[in-house]
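Undergrad: Let me see the structure of the following:
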Amino acid sequence: MEMEPTYNPALFEDKWYRHWLEKGYFHADTEKVLKGEKPKFSVVLPPPNVTGVLHVGHALNSTLQDVICRWKRMNGYEVCWVPGTDHAGIATQWVVERELAKEGLTRHDVGREEFLKRVWKWKEQYGSRIINQLKKLGTSCDWERERFTMDEGFSRAVRRAFVTLYKEGLIYRGKRLINWCPRCHTALSDLEVEHEEEQGNLWYIRYPLVGEEGYIVVATTRPETLLGDVAVAVNPSDERYRHLIGKKVRLPIVEREIPIIADEYVDPEFGTGAVKITPAHDFNDYEVAQRHGLPEIQVMDDWGRITVAPFKGMDRFEAREAIVKMLKEEELLEKVEPHTHAVGHCYRCKTVIEPYLTEQWFVKTKPLAQRPIEAVKSGEVKFIPKQWENTFFDWMYNIRDWCISRQIWWGHRIPAWYCADCGHVNVAEEAPERCESCGSRNLKQDEDVLDTWFSSALWPFGVFGWPDETDDLKAFYPTDLLVTGFDIIFFWVARMMMMGYHFTGKRPFADVYVHALVRDEKGQKMSKTKGNVIDPLEMVEKYGADTLRFTLTALAAQGRDIRLSERIIEGYRHFANKVWNVARFVLNAADAAAVEGGASTNYAPEDLWILTKLSETAQEVDRALEGYRFNDAAKAVYQFIWNELADWYVEFTKHRLYKGTEQERRTASQVLLRVLREAMKLLHPIMPFITEEIYQKLPNKDAESIVIAPWPSKECCLFPEVAQRVETVKELIRGVRNVKAELNIPPSTQVEVFVKSGDSELVDVIEKMEPAIKQLARASSVKVVSEAPKGCVSFFLPGVEVYVKVGELIDVEKEVERIKKKLEKMAKEIAKLEKKLSNENFLAKAPKEVVEKNRKELQELTQLHSKLTQTLQQLQKLG
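TA: All right, here's what the predicted structure looks like:
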């Protein structure tokens, strides 16, 4: 039962994690679920990129999942939490290409086969970094089931999904306008484009009318695309241009004649109300061209270089300057205005993306979106907090076909082979020997790979062995919970739902808990450039994994971003110290032999009170975790351990432990050890390491590890009437302390306390707890009286009047004057705050937290003023 004198997590965190893995506590038994011996609870870890290192968002995500998984495991569930990593196509290829660049090479220099060998080598060397970092946090994943989105089993699932969707007509290949990154040299989905506000210009260009004098002025943010214009568009209701609709203009520089058309898309308020239509280089223009049957003229290559004379070979931005210069020389540039607009950038390399017309593979998403929409509407799949449903619906109702091909080498290569003889596209799970159309052996596989999100969309069922009907799939799919960030509701959550329903006919998960963003203490987004990033691994080294976990859990309130600082983490380290110290006291003071002779029934009122508080806390934690109110669960355990157990119950038991009878000592020891054991269980999901360290030192363990110990019972020990009377005793002790503080009587001074009550059961509790009251209130005596004694100040509690004898301890006249002055000062402060809070200007302009702070201060001052006024009145009677 010996414990180190101070809390030092470095001594036991790694030790216990190794022990848990050796014992296999995190490995789920499929047979137990299939045989109905235990209910299942399954979760899939959002697979971090193999290129990733642990950041505070990962720490939050995995901690919240772990809290639920450990809680469910202790409640008798067979918990299957499947971890894994994502191959992260573009990100990983970029990392390895940078390594090649150090040798003066490109991937094209070494060839596809050699390049992929290097990527796999890099993955083997560095790909498990983030997994090992997650283990440092204590995540109780089923590591024996760890998956990778490009392991052989998962690759087969990807091929099966692609081929099935292709045969169903839901995957097709076509030439369409897509987002293109000239740096990464690949297509990007809409979701992989980050739009940032940038200061640019609006160039006003004159397009001369054909066959008559004059011109129409067009405003554009991208004059370099002018080379591919096929029309000028105006709004049909715009009176300024109605007479020009159907006429033609001469395209500057190119000298091509193009029509003036009318389309509702044009905003008459933007620029001049006339816009250029460049369908091969703008998404909106592409849609206009489709409606009007206009051609698409491509004027850039896939490196973002112009392909049209006289600017051929120029970079697009270099060409912009040259074109603007030529327009000025030809007097076709009317003016230039500053203009702020959103510019799309590649999410990976931050290069400005280019709308690019190219042949790609697409998934028809509208047919796949309907079932997930219905599932969320009906509550079959729930978003927590509920407001994220709106974000989900916004995207699903406006869904566009998904471009799934990527022009990189690292990833799932598209299972399509082109016949060089007849042109037929052969789509199959395995490489065909002959063309299914003409029998030719002259086949070549598509060079592209699939979008990373295509494979991760299969994650909830792919990890369990789909497309095979495995026992794991039967036992653990559908999963029960997904914990994720709001930023990938589109990228991942919706796509898992589309694929899950389509391929299994079942929801991929029941609940989607969307956690908040972790910001710095000022509410700013963390970034390396700002220097406000908190490294979770540094915090683990400094304060322990348990402290970081508790901090994140305590701050994880639904619908509110987390404001985190090292100061806050350090603050919760004090809680870890408190847990350690109270356990150390109990293990040192309690009689371990007390647990041997059977449970005592000779409980003191304070014993029944703490057991009731324990049961109520278990209920509160359960309710909080069932509703994913993580902060409320943390608050409940914190309150119980720090306030009820450490500050009160431990103090209540000291007299019995050190001066009581053998029976009293035995009962107090039994209850202390029992409450400590159950408190550690309540805390375990949030702080697994310290709770295991303490649990293993207990003489009354009820399992070989706290990981698999039974969760505290919620109803076994409820004595509400006794508990309420002990609460009154606590208020009595606080009241005596307050009287001393108000009258400047030193806290250690012994005072006589008298109680008057018509509640015989309350009197009985007070008499039984007299030693504790005397010790904690520093009272020389606690007597029950039938009349109010003289020379006392009093206060009233439910069912009891309390009198504290002070007449001989203070100079009444001096105290009356002191309190009067204090009340005058407080009255001025109250008036000042009331004036400020009635000022509409202050309420409108002051920060919300400042207003709230002032209101709280006013409330506290008003209450204190009221109490001091009562004390003054009593003192005046004494005088």
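Undergrad: going forward, measure contacts between C-alpha atoms and count neighbours the same way
TA: Noted.
Undergrad: would you list every one of the helices in the stretch 751-879 of the chain?
TA: Remark: helices assigned in the stretch 751-879 of the chain by DSSP state H, counting those that start in this stretch are 760-768, 770-777, 812-837, 840-845, 848-878.
Undergrad: Make CSV out of those and add distance to residue 135 and mean neighbour count.
TA: Below are these laid out as CSV (distance: least, Cα to Cα, whole Å; neighbours: other Cα atoms under 10 Å):
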stretch, distance to residue 135, mean neighbour count
helix 760-768, 49, 16
helix 770-777, 44, 20
helix 812-837, 50, 15
helix 840-845, 47, 11
helix 848-878, 38, 15
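Undergrad: one more, for comparison:
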Amino acid sequence: PWDKCPKCGAPREALEGEKRVFDTWFDSSISVLYASGYSRYPEVHKLYVEGKAKALRPQGIDIIRTWLYYTVLRIYLLLGRPAFDMVRLSGMGLDEKGEAMHKSKGNVIYPEPYIEKYGADAFRYWSAAASKLGSDYRFSEQLLRTGALFVNKLWNIARFVSAFPKTDDAKILPQDMAILGMLNDVIRKVRSGFENLDFYDPINTLYHFIWDVFASHYIELVKNRAYNFEGEFSDEEQRSAWRTLHTVLKNSLLLLAPMLPFVTDAIWRQLYGSGKSVHLEMLPEPNPEWDTPLAKHFETVMKINSGIWTYKKSRNMRLSEPLNAILYIPKEMEPFAEDLKHLHKLADVRPGEKPPSNAIEIATGCFLYVL
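TA: Take a look at the predicted model:
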């Protein structure tokens, strides 16, 4: 600060500060006019005033009573309309201990080293998976690691699926329609989240579906049918698996693209876009033809898989090792019988038959009888 006035030379202690000061947030409340082209693009501004151009304000919860309130009030007084159609409120970014970041505390976390270490998509995964609308969000290196692993998982899934031809004209059989029914639910949830400016639910929904359902269960279930090395499956069954694998991957990439833009674009350009970007595509919509009661049975299939894998591990068996046992499943799950038999290398799968009294129940209504 000056010791004296640079103009008149009066000493500092003789100077009196200006008392007629506006709150700076009040001044910034007309930023909407600038952003809507008030003085620069009158035709665009006219669309805004008439409500034909949508307006969104993304901001933190800490300035609701200042910037947001002043903006809403002032624009309404000036233009006679709400300042925004929607306001997206985010919480405050905290360190791993849940404390606010301040330079004076020395706990400010800069993104560059973590982007360098884990990748931009992993960092974006964390920002989506950690932040509910309106809630504070903690920095988490563990979530960054999870994001990096998810990106790698997605890449490996794409490598596997790319080994099979695209069969868009193939008939989709009931055992494959089940996973598409689950995909339909995912599409609805993700679209609903995006419409509400939310990324938390979409990224967590997609993570669970892609990793825990598609990769861990469906791909494992149809792997034998997709390769069909022994010729035990018909051409129709194999082609159905091929088409379903590509359908699920393709839709998953489209849904993930707004949140993981780099890996999805790289995969899309190679497999589906003929070099064009995934970001030129529209979000997928639910397909009414995929809605099927078999979707709920696929959840039972996952429980069967987990039950048999647990049984094998408890006996120090490799998961790929044959199991001399018979699986009894409800009649309505018959479409999954052959895939289950080949995945677990069972002696037999018997839909609709009554199991022996000493069979092990590994899922509701599903029994394993070891010979």
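Undergrad: Map residue 118 of the second structure across to the first structure for me.
TA: Correspondence of residue 118 of the second structure to the first structure, assessed by TM-score structural alignment: residue 543.
Undergrad: Quick check: the closest residue to that match other than its chain neighbours vs residue 626 of the first structure, distance?
TA: Excluding the flanking residues, the one nearest residue 543 of the first structure by Cα to Cα, 6 or more residues apart in numbering is residue 573, at 6.4 Å. To residue 626 of the first structure, residue 573 of the first structure is 27 Å away according to Cα to Cα, to the nearest Å.
Undergrad: Name the residue in these two with the higher neighbour count.
TA: residue 573 (21 against 12; other Cα atoms under 10 Å).
Undergrad: Which position in the second structure pairs with the residue nearest to residue 543 of the first structure?
TA: Counting by TM-score structural alignment, residue 573 of the first structure corresponds to residue 148 in the second structure.
Undergrad: I'd guessed its match sits against residue 122; true?
TA: Yes - the criterion here is Cα atoms under 8 Å, and residue 148 of the second structure meets it with residue 122 at 4.8 Å.
Undergrad: mind checking what residue 193 of the second structure lines up with in the first structure?
TA: Matched across to the first structure, residue 193 of the second structure falls on residue 624, judged by TM-score structural alignment.
Undergrad: returning to what we had before: hmm, residue 547 and the residue nearest to residue 543 of the first structure touching each other?
TA: Yes - contact criterion Cα under 8 Å: residue 573 of the first structure and residue 547 qualify, at 5.5 Å.
Undergrad: How about the contacts made by the residue positioned nearest the centre of the second structure?
TA: The centroid of the second structure falls nearest to residue 203 when counting by Cα atoms, centre = their mean (2.2 Å). Going by Cα atoms under 8 Å, 6 or more residues apart in numbering, residue 203 of the second structure touches 125, 128, 129, 190, 256, 259.
Undergrad: Kindly report the same for residue 757 of the first structure.
TA: Applying Cα under 8 Å, 6+ apart to residue 757 of the first structure gives the contacts 763, 784, 786, 799, 800, 801.
Undergrad: How many residues are close by the match of residue 193 of the second structure?
TA: Neighbour count of residue 624 of the first structure, defined by other Cα under 10 Å: 18.
Undergrad: cool, and residue 681 of the first structure?
TA: Neighbours of residue 681 of the first structure under the rule other Cα under 10 Å: 27.
Undergrad: Helices of the second structure, start to end?
TA: Here the second structure has its helices, by DSSP state H, at 24-28, 31-35, 42-49, 69-79, 111-118, 120-129, 141-161, 174-195, 200-207, 220-227, 235-256, 261-271, 294-314, 337-344.
Undergrad: closest one to residue 56 of the second structure among these?
TA: Nearest to residue 56 of the second structure among the helices of the second structure is helix 31-35; the distance by Cα to Cα comes to 10.1 Å.
Undergrad: mean deviation of that closest one from the first structure?
TA: Per the superposition on the first structure, helix 31-35 of the second structure and its aligned residues are separated by 2.0 Å on average (mean Cα distance after the TM-score superposition for the first structure).
Undergrad: which residues touch that helix?
TA: Helix 31-35 of the second structure is contacted by residues 39, 40, 45, 71, 75, 83 when judged by Cα under 8 Å, 6+ apart.
Undergrad: Likewise for stretch 258-277 of the second structure?
TA: Residues contacting stretch 258-277 of the second structure (Cα under 8 Å, 6+ apart): 120-122, 124-125, 128, 151, 155, 158, 162, 199, 203, 250, 253-254, 256-257, 278-279.
Undergrad: run the last query once more with 7 Å
TA: 121, 124, 125, 151, 253, 257, 278 (Cα atoms under 7 Å, 6 or more residues apart in numbering).
Undergrad: Out of those, which is nearest to residue 109 of the second structure?
TA: residue 124 (15.0 Å).
Undergrad: what sits against the closest one?
TA: If you count contacts by Cα under 7 Å, 6+ apart, residue 124 of the second structure has them with 259, 260.
Undergrad: surely residue 594 of the first structure meets residue 669?
TA: Yes - using Cα atoms under 7 Å, residue 594 of the first structure is in contact with residue 669, at 6.4 Å.
Undergrad: Aligned to residue 213 of the second structure, what sits in the first structure?
TA: Mapped onto the first structure by TM-score structural alignment, residue 213 of the second structure lines up with residue 644.
Undergrad: roughly how far apart are its match and residue 774 of the first structure?
TA: Distance of residue 644 of the first structure to residue 774 of the first structure, given as Cα to Cα: 19 Å.
Undergrad: Repeat that for residue 724 of the first structure.
TA: Taking Cα to Cα, one finds residue 724 of the first structure at 20 Å from residue 774 of the first structure.
Undergrad: swap in residue 33 of the first structure?
TA: Taken as Cα to Cα, the span from residue 33 of the first structure to residue 774 of the first structure is 56 Å.
Undergrad: likewise residue 729 of the first structure?
TA: The spacing between residue 729 of the first structure and residue 774 of the first structure, counted by Cα to Cα, is 11 Å.
Undergrad: What does residue 331 of the second structure correspond to in the first structure?
TA: Residue 331 of the second structure maps onto residue 760 in the first structure, with residues paired by TM-score structural alignment.
Undergrad: make that residue 42 of the second structure, sorry
TA: Aligned by TM-score structural alignment, residue 42 of the second structure pairs with residue 470 of the first structure.
Undergrad: now do residue 180 of the second structure
TA: Under the alignment (TM-score structural alignment), residue 180 of the second structure maps onto residue 611 of the first structure.
Undergrad: how about that match, what does it touch?
TA: For residue 611 of the first structure, the contact set (Cα under 7 Å, 6+ apart) comprises residue 717.
Undergrad: Show me the helices in the stretch 151-300 of the first structure, by range?
TA: Here the stretch 151-300 of the first structure has its helices, by DSSP H, counting those that start in this stretch, at 152-167, 283-292.
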